[in-house]
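sequence first, predicted model second:
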Amino acid sequence: MFEVLVYVYENYWQGDACPELPQLGRKLTAVGFEVEEIQAALIWLDGLNLAAQSTQIYVPDSSDELALTANQSLGIQSSHSLRAYSVQEQDYLGAEALGYVHFLETAGVLPPHMREIVLDRAMAASGEPVGLDDLKIIILMVYWSFGEEPDALILDELCDDAQVRTAH
């Protein structure tokens, strides 16, 4: 499935250029991907689209007390909130992946609403527990679903293979 997602990201990096899922499925079949991989990717992408569309961001300024109170009652996270991971998330994602998510959060490039979608889509990935390379693809796809491109340094971090780096 992740090979299909990489293909979609590389060929439709402008999310609005991506065709509807049925047409995308036909294009992926024509390219030569296996039917099972395409179906899994399309189901996963449908969940991503639904999550991205249902996420609405409203950050009130500090003078809007009514909006701040409404956001607190709706459970919208503040920048001071702490995310506790369930045992299932810890087991499926592992310390390395969760540490990477935390790194991106503390670097200020993965806001809470995007983090939650990353975690949701990582848990929705079928098969074995999600490895760090697959998690990076998921993060890129979440950015893609919002029509955003991470800045150059983060994009380099997400696309770089850490095993071939040379330590200085």
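Perfect, thanks for sending it. Residues are numbered from 1 along each chain as shown.

going forward, measure contacts between C-alpha atoms and count neighbours the same way
Will do.

hey, where'd the helices end up in the chain?
With DSSP state H, the ranges of helices along the chain come out as 2-11, 21-31, 35-54, 65-74, 87-106, 112-124, 132-145, 152-159.

next, the angle from the fifth one to helix 132-145.
Using axes from the mean of the first three to the mean of the last three Cα atoms, to 10 degrees, the inter-axis angle of helix 87-106 relative to helix 132-145 is 60 degrees.

tell me the gap between helix 87-106 and the middle of its chain.
The chain centre lies 13 Å from the centre of helix 87-106; the measure is Cα atoms, centre = their mean, to the nearest Å.

ok, structure two:
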Amino acid sequence: MFDILMYLFENYVHSEAEFLVDEDELTKELTRAGFHQAEIIKALSWLERLAELQEAGALYLCNHDQQSFRIYTKDEMEKIDVQCRGFILFLEQIKVLGVESREMVIDRVMELDESALSLEDLKWVILMVLFNAPGHESAYEQMEDLIFEQPDGRLHS
């Protein structure tokens, strides 16, 4: 399922190509690209739920203190390792993620089929959450810089 999400993000969203709204056409294209029907349905449902969360993003603000500390559940800790949780905390500290976007990220991570998530995969989930989230344009740009920015200068051996 994650491969389908990456395919859609890279080919439509991130490339700024016009996104196909017809779910049947999109399903056919994904099938032609070699993805299985069951995984396509899961990925499209994942994206629909993300859109719902983004629309209801303000609800997270009503229920959480902006200075809150996140306690992860056992299931969340099994899926989101220490390195990934540390990265989420880092993004909160530098104001790339707020309480509502952090909760959207965790929600979307927990819905992935993966039993554990790599840091690179987490970065892409964060990028997908921030993309099109109202009021998060600056955070999206910062996250893009964190993912794609190459270090300047030479590495010393």
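Right, received. Where do you want to start? Here the structure is a predicted model, which means the values were calculated and not measured.

quick revisit: can you redo the helices of the first structure as a markdown table with distance to His80 of the first structure?
Compiled in a markdown table, the helices of the first structure are given as follows (distance: least, Cα to Cα, whole Å):
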| stretch | distance to His80 of the first structure |
| --- | --- |
| helix 2-11 | 32 |
| helix 21-31 | 38 |
| helix 35-54 | 23 |
| helix 65-74 | 12 |
| helix 87-106 | 11 |
| helix 112-124 | 10 |
| helix 132-145 | 22 |
| helix 152-159 | 23 |
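
which of those helices is buried the deepest?
helix 132-145 (a mean of 21; mean count of other Cα atoms under 10 Å).

what's next to that helix, contact-wise?
2, 5-6, 9, 13-15, 48-49, 52, 96-97, 100, 114, 117-118, 121-122, 149-150, 158-159 (Cα atoms under 8 Å, 6 or more residues apart in numbering).

same thing but 6 Å
The contact list for helix 132-145 of the first structure (Cα atoms under 6 Å, 6 or more residues apart in numbering) reads Gly15, Ala97, Val118, Leu158.

residue closest to the middle of the second structure?
Val125 (2.0 Å; Cα atoms, centre = their mean).

in the first structure, what sits opposite that residue in the alignment?
Residue pairing (TM-score structural alignment): Val125 of the second structure is matched to Ile138 of the first structure.

what's the answer for Phe87 of the second structure, then?
Under TM-score structural alignment, Phe87 of the second structure pairs with Tyr100 in the first structure.

ok, now how distant is the residue nearest to its match when sequence neighbours are not counted from Leu66 of the first structure?
Excluding the flanking residues, the one nearest Tyr100 of the first structure by Cα to Cα, 6 or more residues apart in numbering is Leu132, at 7.9 Å. Distance from Leu132 of the first structure to Leu66 of the first structure, counting by Cα to Cα, to the nearest Å: 41 Å.

what do you get for Leu5 of the first structure?
41 Å.

now do Asp134 of the first structure against Val6 of the first structure, distance only.
Taking Cα to Cα, one finds Asp134 of the first structure at 10 Å from Val6 of the first structure.

could you work out the end-to-end span of stretch 77-87 of the second structure for me?
Terminal residues of stretch 77-87 of the second structure lie 13 Å apart, using Cα to Cα.
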